[in-house]
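Asks: mind looking at a prediction? Sequence and model below.
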Amino acid sequence: MSGTPGSEAPSQVPPPQAAGRHPAAGDSGGGDAVGRAREALEQMGAPAGLAEPLVGALGPRAGAEISTDPWRLLAVSGVTPQQADYCARHVLGAEASPDDPRRGKALAAHLLRQGAREGHTALEEQRLAGALRSMGVRSVDAALSAALDGGEVLSFEMVDEPDDGDDFDGGDPGEVPDPDRWYALTRIGLAEQDLGEGLARLAGTSEPIMDSATAAETVEATAERLGAEVDPRTAAALVTVALRGVCVLQHGAGARVPVAHALACAAAIAADSEAGIAVASPTAQAAAEVNSALADLGAGGDVAAVPLAVLLETRSPGVHGRRSERPIEAGLVVVTGARWLDVDRAAALVDACADGTHLVLLADPAQAPSAAPGSVVADLVASRTVHVADLPEGPDAGPLARMAESVAGGELEEVGAPGREVVVVPADSAAAAAHRTVQLITDSIPRALEIPAEQVQIVAATRGGEAGTDALNAVCKERLNPGPGAHGGLDAGDRVLVTADGPGCAAGDVGYLRVADGDDGNGQGGGAPVLAVELPGGTLARVADPAQLRPGWAITVAAAHGGRWPAVVAVFPPETRASRPQVYTALTTAQRHLSLVQAAGPALAQGVRENAALPRHTRLVQVLREG
């Protein structure tokens, strides 16, 4: 990136990706604020279309703020540093110095927002300073101080103590190393800090729910009652759950039965000890899958999973009815599919657990980390501050699980699938991949496997391109539910993806849009339409803003994380930059059938073999170790 404010033309400043507007508090209707922002944008040569997202990001004084500090444009998603530099030169002329503290402040926050989109919760000072210098900021200290003074950024000092194991030799411990300084967006940094401190609180206040001998007897009695054979590893893990405040139970792709056993036995321990249990899953689809497994085991009446948004009584992103003042009414809280947890949701969950609550996270370590910032489960395991146990694989895992396990081991191999549980569909171009994908969901899978199109989910590696989710959704909309797009581009009956947490639903939920007539204020119909998403099981989750919905016939791997569907068409276009966790996560969203549309050629297997992890910069390990 150039260190001099660029000369990029104003017409090239892109509009934000997010649709709709979210006026800030105090902007009654937002019209005046948007108008003032539009005027300010036009004066600096930027598109007037940025006005609404700018007010959403900065509030009703957005126009005044960018007039005095044009680099505040970087608060809008999609605006690049070069484009903000152009606007600054347009407004400030020769005063638009590359080393202007306002520029440094905005660039620091921009880099942290960019990092958050990649899953990082914080950046170490040297890394952030190096990125700022590459953008022409010479006075890095002044830029970082300005960012801290602005309130959007926080700094944390952390001592990275080497993990040398237990040393009882009485040697000289040496000097305490100098602390490292990390920078984070305020909301994310505080959430990660709260999460670490909350986990330490649970670990420090918990008492055994049941002694080890009684817990083992309860597991044995539960297995006998259900006519099931519980693996000794599962029984040992459940004894740990009864004894310890925070546990991680790891499992693989074929552990549907052991996970159901673990939940049934945990419910029995909670019932016999009168502690009570609550089980949550990432999404409505995931909760339905857990409950199906419990029903198959004969334990459907003992315990049931609900979406985490339901357990926390989520009202809007970051706002929950269950919190420290009104905690979850259970002494044992279990979350399945916990790799999906980011620091925000995990912090909310821990905050809603009263002192002494036992928290259990069930997670598949081969899956990708959360779509939002954080690597919660991996950090918990790496910290060595919580108790970790492994569940066994289930009996006769089947072709889907075998293929997923081969990917987890670094190899993309075809497996025998006599019941067509897994089908690899080669394609020599993105256009061919798109054609085959639509053919599979609309014809081949419903006809050959008797799985209706409503139960087939497309999961694509990319959003853009001919075989990305945007293009596939457009074709599926035309084929499966054509309409004028009366509700923010959507129509009743469209399959939709929820993009923000809300009452009864979470980002990543997929359902069908239902529309009812609204009340006109006098108890009569004819008011603004009421939108709701019908989720698995028939639950209706009301949605206040159509901007929180996107077409959902095709969704990205990140959006699919935490979801499970009877059949999945996983699409890897030629431009895919694959990783092992990404491919594994896509495969494990399928319950009964997977069609793998492979247009990436040898690069897909190479990505699985060589890109073994998606590393993230986080602080949680150090926060946990500091206690």
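Replies: Nice, I can see it.
Asks: every contact and neighbour count from this point should use C-alpha atoms.
Replies: Fine.
Asks: longest helix in this structure, by residue count?
Replies: Criterion DSSP state H: the longest helix present in the chain is helix 186-205.
Asks: which element follows it toward the C-terminus?
Replies: Later in the chain than helix 186-205, the nearest helix or strand by DSSP states H and E is helix 212-226.
Asks: can you tell me what sits against that next one?
Replies: Helix 212-226 is touched from outside by 229-230, 235-236, 238-240, 242-243, 261, 264-265, 268-269, 297-299, with contacts defined as C-alpha atoms under 8 Å, 6 or more residues apart in numbering.
Asks: off-centre distance for that helix?
Replies: 36 Å (C-alpha atoms, centre = their mean, to the nearest Å).
Asks: what of stretch 366-373?
Replies: 6 Å.
Asks: try stretch 424-433
Replies: Taking mean C-alpha positions (C-alpha atoms, centre = their mean), stretch 424-433 and its chain are 28 Å apart.
Asks: which residues are in contact with it?
Replies: With C-alpha under 8 Å, 6+ apart, stretch 424-433 has contacts from 414, 436, 465-467, 571, 573-574, 595-599.
Asks: number of nearby residues for H617?
Replies: Neighbour count of H617, defined by other C-alpha atoms under 10 Å: 18.
Asks: next up, the contacts around R113.
Replies: L185.
Asks: ugh, wrong one, R609
Replies: 410-412, 580.
Asks: hmm, L400 and S406 touching each other?
Replies: No: between S406 and L400 there is no contact, the gap being 10.1 Å when judged by C-alpha atoms under 8 Å.
Asks: more neighbours: the two, which one.
Replies: Per other C-alpha under 10 Å, whichever of S406 and L400 has more neighbours is L400, with 24 against 16.
Asks: roughly how far apart are the more buried one and L596?
Replies: 11 Å (C-alpha to C-alpha, to the nearest Å).
Asks: Q285 too?
Replies: In terms of C-alpha to C-alpha, Q285 sits 21 Å off from L596.
Asks: same question for E95.
Replies: 55 Å.
Asks: more crowded one of the two?
Replies: Counted by other C-alpha under 10 Å, E95 and L596 do not tie: L596 has more neighbours, with 20 against 10.
Asks: could you say which helix or strand holds that one?
Replies: Per DSSP H and E: strand 590-598 holds L596.
Asks: now do A116
Replies: If you go by DSSP H and E, A116 is part of helix 101-117.
Asks: got the angle between that helix and helix 186-205?
Replies: Calculated by axes from the mean of the first three to the mean of the last three C-alpha atoms, to 10 degrees, helix 101-117 forms an angle of 50 degrees with helix 186-205.
Asks: which other helices and strands does the helix or strand just after helix 101-117 contact?
Replies: Downstream of helix 101-117, the next assigned helix or strand under DSSP H and E is strand 123-124. Contact here means 3 or more C-alpha pairs under 8 Å, 6 or more residues apart in numbering; DSSP states H and E; on that basis strand 123-124 packs against strand 180-185.
Asks: ok, structure two:
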Amino acid sequence: MSDAPERTAAVLAGMGAPESLAGPLVGALGPGAAEELAADPWRLLALPAVTPDQADFCARRALGDAAAPDDPRRGRALVGRALAAAVREGSTAVEERELGRALRGMRIADPGAAVEAALDDGSAMVFEVFPEDADDGFEDGEAPEMPDPDRFLAPTRVGLAEQELGEGLARLIGTSEPIMDPATASETAEAAAERIGEDVEAETSAAAIAAIMRGVTVLRHGPAAGAAVRHTLACLAAAAEDSGVGLAVASPTAQSAAVLNELLGGALAAAAPGAVSGEGAPEAEQAAGTDTEDEETPQEGAAPSPVVAVEAVPLGRLLAAGGPVPAGIVVVSDAMALDVERAAALVEACEDGTHLVLLADPAEAPSARPGQVVRDVAESRMAAVADLPDAPSPGPLGELAAAVAGGDLARVEAPDREVVLVPASSGAEAAHRAVQLVGDSIPRALGIAAEQVQIVAATRGGEAGTDALNKACKERFNPGPGALGGLDAGDRVLLSGGGPGYSAGDVGHLRTGPEGDERPHVELAGGGAPVPVDPAHLRPGWAVTVAAAHGSRWPGAVAVFGPETRGSRPQVYTALTRGVRHVSIVHAAGPELAEAVKEKTSLPRTTRLRDIIREG
């Protein structure tokens, strides 16, 4: 076992810092944390919980008179702190002048020197972007002077990922050719509609044809577009089969892939025999959506077509094999959840000429991690963009989502209790109601098993935050000694990182491994054997934050808004659209929540992806 924590604790003690920081510092800096900290006390700022004033105090204890506000080590650390704070808010870069103002507020007299120290260290990168409105005309036969570029700073890891993503998307746009000519694509879409026996709207066919013709396509849809999504994938599957290029469909998490497969049912199998090899289609249960009222149900006893199913898989599984994705059309659902690093890995796995299709609901919040991939791709004007129609009768869940997207946290009529509002007078009451809904009310009244209902909370802290809710759920649903870091077999868990067979954001149930295998295993949505996971990735998962739930859907959801909730329209919309058959809204946030939905319409981020794609 490494002695890194003990060595780090000794250095911390010498500078007057809590020795309890040793473990987190080793996690942040690696096994050489003690040596790094001894040479540079401001490395403490690698931990978000440590303030600049606290780091300055420890530096004075360690360095004496040699500790100074303009020390390059201090400047470098504070640049890293400012960039890390921006990344936590979803930005991928910070404009240099804005960064300078932040550094001067932390007693850095010469921000330029601090930036240079960070660049020399390799922890940050600088990127130059020319203004979009630069004058590119000629006057009196003379070329105009080039304007000064805007300079952006980014943490190296994030900056490189965004650069690679933009260049990779430009590569796909530049190398792709139409899979079919327009007439053949139109005929293929019509034939797919006939095979699945459903009416396909002209708008949906046009969107599918755009994806067949263009290398990168964003297909935007609303909350009740389940049928349009299914029809689009049927058309693409048919095109992939007829042209021999193959189709791969992926979702950000195991639970979103399971929901998509339930929605697809057997429709894709009938549309495209052999489009992608697989074990078989999920049985066609009731589609997990709000748009099935007018759809015909296949005749009971009808012979299934002798075809191979098209199956959505978790994105992590698609990429886990390494090497290129063996498909000429790659579709990603719930794409608003993509951050620049994950999207970069996806694009890198796409060979030249691959057609990439991003299915996304633009009313959702952007990714919980840095970037706003879908928005930037659409705004680059280098990709195709098309809209899929919602169902004519979206049902209560669709009506609620549409109202929130328009800025109104409205009540909707739900005679079959698809939407239930549960007011609460305090955070403690909200937590009690949420646990009661999962354990009793929803399974009893609606027939949705407790294992298929997810609590999604707006905050982590407070009496109605995920920490308190997970504690209450643990006590009710699976009390135990917490043998594995506070967890026990049977607990619902959230995976905070990815590994072979699982992705960050997956929610499943903790299981014991096969005999002789001491590793923790997690059973994920969609069936299959439990997968071994890194214990460091395990978190309680009875309740998850909106950010952690992004990219996932469940048959039922309980959205909890405690008194601490400040919220925004995208956050509330995302929370209320995690349940595909039912959502209970436990509301203790007061009138401020409706005001936030009305007024706080976006979550601004600074990103460079749009410009990188344009530059090619």
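Replies: It's in. Computed from a predicted structure; not experimentally measured.
Asks: would you list the contacts of stretch 424-433 of the first structure in CSV and tack on distance to G198 of the first structure?
Replies: CSV is the format used below for those (distance: C-alpha to C-alpha, whole Å):
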residue, distance to G198 of the first structure
E414, 44
R436, 48
G465, 43
E466, 45
A467, 43
V571, 39
P573, 42
P574, 44
S595, 42
L596, 41
V597, 43
Q598, 44
A599, 45
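Asks: now, among these, which is nearest to Q43 of the first structure?
Replies: G465 (34.4 Å; C-alpha to C-alpha).
Asks: burial count for the equivalent of G406 of the second structure over in the first structure?
Replies: In the first structure, G406 of the second structure lines up with G409, judged by TM-score structural alignment. G409 of the first structure has 14 neighbours, counted by other C-alpha under 10 Å.
Asks: circling back: centre of the chain to the helix holding A116 of the first structure, how far?
Replies: 22 Å.
Asks: show where it falls in the second structure, residue numbers please.
Replies: By TM-score structural alignment, helix 101-117 of the first structure lines up with residues 72-88 in the second structure.
Asks: okay, now stretch 336-354 of the first structure: how far is its last residue from its first?
Replies: Rule used - C-alpha to C-alpha; the end-to-end distance of stretch 336-354 of the first structure is 20 Å.
Asks: and for it, what span of the second structure is it aligned with?
Replies: Going by TM-score structural alignment: stretch 336-354 of the first structure matches residues 333-351.
Asks: right, and the helix or strand after the strand holding L596 of the first structure?
Replies: Toward the C-terminus from strand 590-598 of the first structure - assigned by DSSP H and E - lies helix 602-610.
Asks: in that following helix, what's buried?
Replies: 603-609 (16 or more other C-alpha atoms under 10 Å).
Asks: that helix vs the second structure, average offset?
Replies: For helix 602-610 of the first structure, the mean deviation from the second structure after alignment is 0.5 Å (mean C-alpha distance after the TM-score superposition for the first structure).
Asks: give me the angle between that helix and strand 590-598.
Replies: 120 degrees.
Asks: in the first structure, what stretch matches stretch 368-386 of the second structure?
Replies: Against the first structure, stretch 368-386 of the second structure falls on residues 371-389 (TM-score structural alignment).
Asks: returning to what we had before: just the buried residues from the contacts of helix 212-226 of the first structure, in ChimeraX please.
Replies: A single ChimeraX command is used to select the members of the contacts of helix 212-226 of the first structure judged buried by 16+ other C-alpha under 10 Å:
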select :230,235,236,238,239,240,242,243,261,264,265,268,269,297,298,299
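Asks: inside helices: which ones of the contacts of helix 212-226 of the first structure?
Replies: Per DSSP H, the contacts of helix 212-226 of the first structure map to helices at 235-236, 238-240, 242-243, 261, 264-265, 268-269, 297.
Asks: just put these in TSV and tack on distance to P484 of the first structure.
Replies: Listed next are those as TSV, based on distance: C-alpha to C-alpha, whole Å:
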residue	distance to P484 of the first structure
A235	56
A236	57
L238	54
V239	57
T240	56
A242	55
L243	58
H261	48
A264	48
C265	51
A268	52
I269	54
L297	46
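Asks: alignment lookup: S281 of the first structure to the second structure.
Replies: In the second structure, S281 of the first structure lands on S251 (TM-score structural alignment).
Asks: residues touching its match, list them.
Replies: 257, 312-315, 332-335, 551.
Asks: which of the residues you listed lies closest to T606 of the second structure?
Replies: Taking the contacts of S251 of the second structure together and measuring to T606 of the second structure by C-alpha to C-alpha, the closest member is A335, at 18.9 Å.
Asks: return the residues in contact with S552 of the second structure.
Replies: Taking C-alpha under 8 Å, 6+ apart, one finds 252-256, 334, 505-506, 578 in contact with S552 of the second structure.
Asks: top of these by neighbour count?
Replies: Neighbour counts for these (other C-alpha under 10 Å) peak at A254, which has 31 neighbours.
Asks: find the nearest non-adjacent residue to that residue, please.
Replies: Closest residue in space to A254 of the second structure, ignoring its immediate chain neighbours: P314 at 5.0 Å, by C-alpha to C-alpha, 6 or more residues apart in numbering.
Asks: how close does that neighbour get to R220 of the second structure?
Replies: 20 Å.
Asks: do the same with R476 of the second structure
Replies: 40 Å.
Asks: who has more neighbours, the two?
Replies: R220 (22 against 12).
Asks: against the first structure, where does stretch 175-184 of the second structure fall?
Replies: Using TM-score structural alignment, the partner range for stretch 175-184 of the second structure is residues 205-214.
Asks: quickly note the distance from the match of G406 of the second structure to Q606 of the first structure.
Replies: In terms of C-alpha to C-alpha, G409 of the first structure sits 13 Å off from Q606 of the first structure.
Asks: what's the answer for V557 of the first structure, then?
Replies: 18 Å.
Asks: same question for R256 of the first structure.
Replies: 29 Å.
Asks: same question, T385 of the first structure
Replies: Applying C-alpha to C-alpha to T385 of the first structure and Q606 of the first structure gives a distance of 35 Å.
Asks: same question for R339 of the first structure.
Replies: 24 Å.
Asks: now rank the contacts of R609 of the first structure by neighbours and give me the top one.
Replies: R580 (27 neighbours).
Asks: just give me the match in the second structure for that one.
Replies: Using TM-score structural alignment, R580 of the first structure sits opposite R569 in the second structure.
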